[in-house]
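A.B. asks: Turn this into a model:
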Amino acid sequence: MAVYFSIFLVIVTLVTGIVWVADKFYLAPQRRLKLATAQSQCDDTLSEEAIASITEPSAIVDTSVQIFPVIAFVLVLRSFLYEPFQIPSGSMMPTLLDGDFILVNKYTYGLRDPVARQKFFEVSEPERGDVMVFKYPVDPQIDFIKRVIGLPGDRIIYRNKQLYIKPACSETASECPEFEPVVQNFQAKGEYDDGISDLSRYSSQMPEKTHEILVDGQTLPRKANYFKQAGTAADEFVVPEGQYFVMGDNRDNSLDSRFWGFVPEENIVGEAVAIWMSFDFERGPDSFLPSWIPTGVRFERLGGIN
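C.D. replies: I've put the predicted structure just below:
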């Protein structure tokens, strides 16, 4: 849906822009010339109604001229600066909750055209720990949000609910790093649940960023469903060049790179940087309100994303 909206926005901007240019440099001067000719042929001053009938543009032209600046601003803002997204699931709990509305920085990872999504200006590359929005590789019509775990060339192991990272090492390096566990410090249990059991919250200390994750101790490893990569163990992954390994912070309730593979660089949308609104949808069983109507605003969640 986001792809179709981008195409629609570009088309509307082009059409209204063409009409705006045509009116500014041709149609409006022609109307003024017509008014001057009409006035020169009349002995009396033209009435306001007559002047209006000559100088006023058609409804299509007037509407295009009025909305073009707004549409063009929205296109630039959405395509190259910031785009709003809504969090639809709990795969990024506790960092992001269902009902959070976030802003995604579209220029952090380089500028792309809004239709073909070809990068035309380099800015920076994703870093470990970034919360990234991207086109789901299995179905690019769907936007996913996960945390960047592995960069191109990294080796990743997720074993017994413990994450290990071996950073990429060039062939010319004299000494390469070994696998290092990502330190997970227990914080609390029972603050969140997945409908079956309480989840344990940990502080995960990645090399670049520290963030919180949730782990379900009762969920067994699902290595049989992991993405199959030739030459590696069932729970080990080697990130190809130009691609990224991502995971949800809600470790046992996330469909991520462990199951479908890697995110190509061309699928990247941007970095999630802030929560600008957060609605609470929790309600009692006796509530008569439809499930899509929020029951409150979580003002304490507004702000930057770690």
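A.B. asks: Please make it C-alpha for all contacts and neighbour counts, starting now.
C.D. replies: Noted.
A.B. asks: All the helices of the stretch 1-150 of the chain, residue numbers only.
C.D. replies: Applying DSSP state H, counting those that start in this stretch to the stretch 1-150 of the chain gives helices spanning 2-22, 28-40, 48-55, 59-76.
A.B. asks: can you put those in CSV and add distance to residue 272 and mean neighbour count?
C.D. replies: Formatted as CSV, those follow (distance: least, C-alpha to C-alpha, whole Å; neighbours: other C-alpha atoms under 10 Å):
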stretch, distance to residue 272, mean neighbour count
helix 2-22, 16, 16
helix 28-40, 44, 14
helix 48-55, 48, 13
helix 59-76, 18, 16
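A.B. asks: Mind putting those into a markdown table with distance to residue 266?
C.D. replies: Formatted as a markdown table, these follow (distance: least, C-alpha to C-alpha, whole Å):
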| stretch | distance to residue 266 |
| --- | --- |
| helix 2-22 | 14 |
| helix 28-40 | 43 |
| helix 48-55 | 49 |
| helix 59-76 | 20 |
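A.B. asks: How about the contacts made by the spatially closest residue to residue 256 that is not a sequence neighbour?
C.D. replies: Using C-alpha to C-alpha, 6 or more residues apart in numbering and skipping the chain neighbours, the partner closest in space to residue 256 is residue 247 (5.2 Å). Contact analysis of residue 247 by C-alpha atoms under 8 Å, 6 or more residues apart in numbering lists 146, 147, 148, 149, 254, 255, 256, 257, 258.
A.B. asks: How about residue 114?
C.D. replies: By C-alpha under 8 Å, 6+ apart, the neighbours of residue 114 are 6, 7, 10, 79.
A.B. asks: and the second one, how far is that from residue 66?
C.D. replies: Spelled out, it's residue 7. The gap separating residue 7 from residue 66 is 21 Å, by C-alpha to C-alpha, to the nearest Å.
A.B. asks: So residue 199 sits against residue 191, correct?
C.D. replies: Yes: counting by C-alpha atoms under 8 Å, residue 199 does reach residue 191; the two are 7.2 Å apart.
A.B. asks: Following up with a second sequence; could you model it the same way so I can compare the two?
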Amino acid sequence: MNPRWQKTLLEYIEALAVALVLALVIRTFVVQAFKIPSGSMLETLQIGDHLLVNKFLYGVKMPFTGTTLFDVEEPKHGDIIVFEFPEDPDKDFIKRIIGAPGDVIEIKDKEVYRNGEKLTEPYIRHTDPRITPRRDNFGPVTVPENKYFCMGDNRDESYDSRFWGFVDRDKIKGKAWVIYWSWNGIPNVRFDRIGMLVK
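C.D. replies: The predicted structure follows:
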């Protein structure tokens, strides 16, 4: 092989290897892409929204072990988080944190109370006027240490902590950060949502 071509080929291979390592490091420690597959977070998040999830914010974890090297900040009320679904760790779920460790959560006729105070939640929607047990009347429950109570914004159509319990702190993958792409099938690209911060 021509030495000049050999040198060029080696440079390309080196550049590709560096790019792959950087991509792996970024995905492991910094951000990860996530697609919204269901309507449980409507209207905040639409089906077909593609998000970047900030994995660095809640602490850097060692791959394969889940051991946290250091924390940047703790998850807090109102954060929209991606986490391992407690009933199937191979699936990722996205919900909003309603209760942090030590909080007492109660739901009365669709209204959510935290530590006895009714929450103001402008982001939620209800699609069913009926009141049903557990979904619309729940608790009170105290959130255990290192766990979080999470709910979808589309309250009547969300499978969340009311049904399967709490989210473990070490199962949280990150905080939803920004919408980088949004579409509802070809050719329905929602350009107005691209670049929106998730909150």
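A.B. asks: The second structure: which residue goes with the residue nearest to residue 256 of the first structure?
C.D. replies: Taking TM-score structural alignment, the alignment pairs residue 247 of the first structure with residue 151 from the second structure.
A.B. asks: What of residue 111 of the first structure?
C.D. replies: Per TM-score structural alignment, residue 111 of the first structure is aligned with residue 60.
A.B. asks: cool, residue 67 of the first structure as well?
C.D. replies: Under TM-score structural alignment, residue 67 of the first structure pairs with residue 16 in the second structure.
A.B. asks: and the gap between its match and residue 29 of the second structure?
C.D. replies: Look at residue 16 of the second structure and residue 29 of the second structure: by C-alpha to C-alpha, they are 20 Å apart.
A.B. asks: Report the mean deviation for stretch 64-73 of the first structure after fitting onto the second structure.
C.D. replies: Compared with the second structure after fitting, stretch 64-73 of the first structure deviates on average by 2.1 Å (mean C-alpha distance after the TM-score superposition for the first structure).
A.B. asks: Can you list the buried residues in stretch 296-305 of the first structure?
C.D. replies: Across stretch 296-305 of the first structure, burial judged by 16 or more other C-alpha atoms under 10 Å covers 301, 302, 305.
A.B. asks: Hmm, residue 102 and residue 88 of the first structure touching each other?
C.D. replies: No: taking contacts as C-alpha under 8 Å, residue 88 of the first structure lies outside contact range of residue 102: 11.2 Å.
A.B. asks: more neighbours, these two?
C.D. replies: A count of neighbours by other C-alpha atoms under 10 Å puts residue 102 above the other of residue 88 of the first structure and residue 102, at 24 against 14.
A.B. asks: show me what contacts that one?
C.D. replies: Residue 102 of the first structure sits in contact with 84, 85, 86, 87, 272, 273, 274, 275, 276, 277, where contact means C-alpha under 8 Å, 6+ apart.
A.B. asks: Buried among the residues you listed? Need that as a selection in PyMOL.
C.D. replies: Buried subset of the contacts of residue 102 of the first structure, written as a PyMOL selection, criterion 16+ other C-alpha under 10 Å:
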select buried, resi 85+87+272+273+274+275+276+277
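A.B. asks: how about the strands of the second structure, start to end?
C.D. replies: 31-35, 49-54, 60-61, 68-70, 80-85, 88-99, 104-108, 111-114, 117-118, 138-142, 147-151, 167-168, 172-182 (DSSP state E).
A.B. asks: Quick check: which of those strands is buried the most?
C.D. replies: Of the strands of the second structure, the one with the most neighbours on average (mean count of other C-alpha atoms under 10 Å) is strand 147-151, at a mean of 24.
A.B. asks: and the angle for that one with strand 138-142?
C.D. replies: 160 degrees (axes from the mean of the first three to the mean of the last three C-alpha atoms, to 10 degrees).
A.B. asks: In the first structure, what residue corresponds to residue 106 of the second structure?
C.D. replies: Using TM-score structural alignment, the equivalent of residue 106 of the second structure in the first structure is residue 157.
A.B. asks: re earlier: pretty sure the match of residue 111 of the first structure is touching residue 66, no?
C.D. replies: No: if you go by C-alpha under 8 Å, residue 60 of the second structure and residue 66 don't touch, sitting 9.2 Å apart.
A.B. asks: The strands of the second structure: which one's closest to residue 127 of the second structure?
C.D. replies: Nearest of these to residue 127 of the second structure, taken as C-alpha to C-alpha: strand 111-114 at 14.2 Å.
A.B. asks: so how far is residue 141 of the second structure from the most centrally placed residue in the second structure?
C.D. replies: Residue closest to the average C-alpha location in the second structure (C-alpha atoms, centre = their mean): residue 82, at 2.2 Å. Using C-alpha to C-alpha, residue 82 of the second structure is found at 22 Å from residue 141 of the second structure.
A.B. asks: Also residue 28 of the second structure?
C.D. replies: 34 Å.
A.B. asks: With residue 131 of the second structure instead?
C.D. replies: Look at residue 131 of the second structure and residue 141 of the second structure: by C-alpha to C-alpha, they are 19 Å apart.
A.B. asks: coming back round to it: out of the contacts of residue 102 of the first structure, which one sits closest to residue 215 of the first structure?
C.D. replies: So of the contacts of residue 102 of the first structure, ranked by how close each gets to residue 215 of the first structure (C-alpha to C-alpha), first place is residue 87, at 19.7 Å.
A.B. asks: Need the counterpart of that closest one in the second structure.
C.D. replies: With TM-score structural alignment as the criterion, residue 87 of the first structure matches residue 36.
A.B. asks: quick one: contacts for the residue at the greatest distance from the centre of the second structure?
C.D. replies: Distance from the C-alpha centroid of the second structure, by C-alpha atoms, centre = their mean, peaks at residue 2 (51.2 Å). By C-alpha under 8 Å, 6+ apart, the contact set of residue 2 of the second structure is empty.
A.B. asks: switch to 10 Å and redo it
C.D. replies: residue 8 (C-alpha atoms under 10 Å, 6 or more residues apart in numbering).
A.B. asks: again with residue 148 of the second structure
C.D. replies: Residue 148 of the second structure makes contacts with 75-77, 96-103, 142, 161, 165-169, 172, as judged by C-alpha under 10 Å, 6+ apart.
A.B. asks: what do you get if the cut-off is 6 Å, keeping everything else the same?
C.D. replies: 99, 100, 166, 167 (C-alpha atoms under 6 Å, 6 or more residues apart in numbering).
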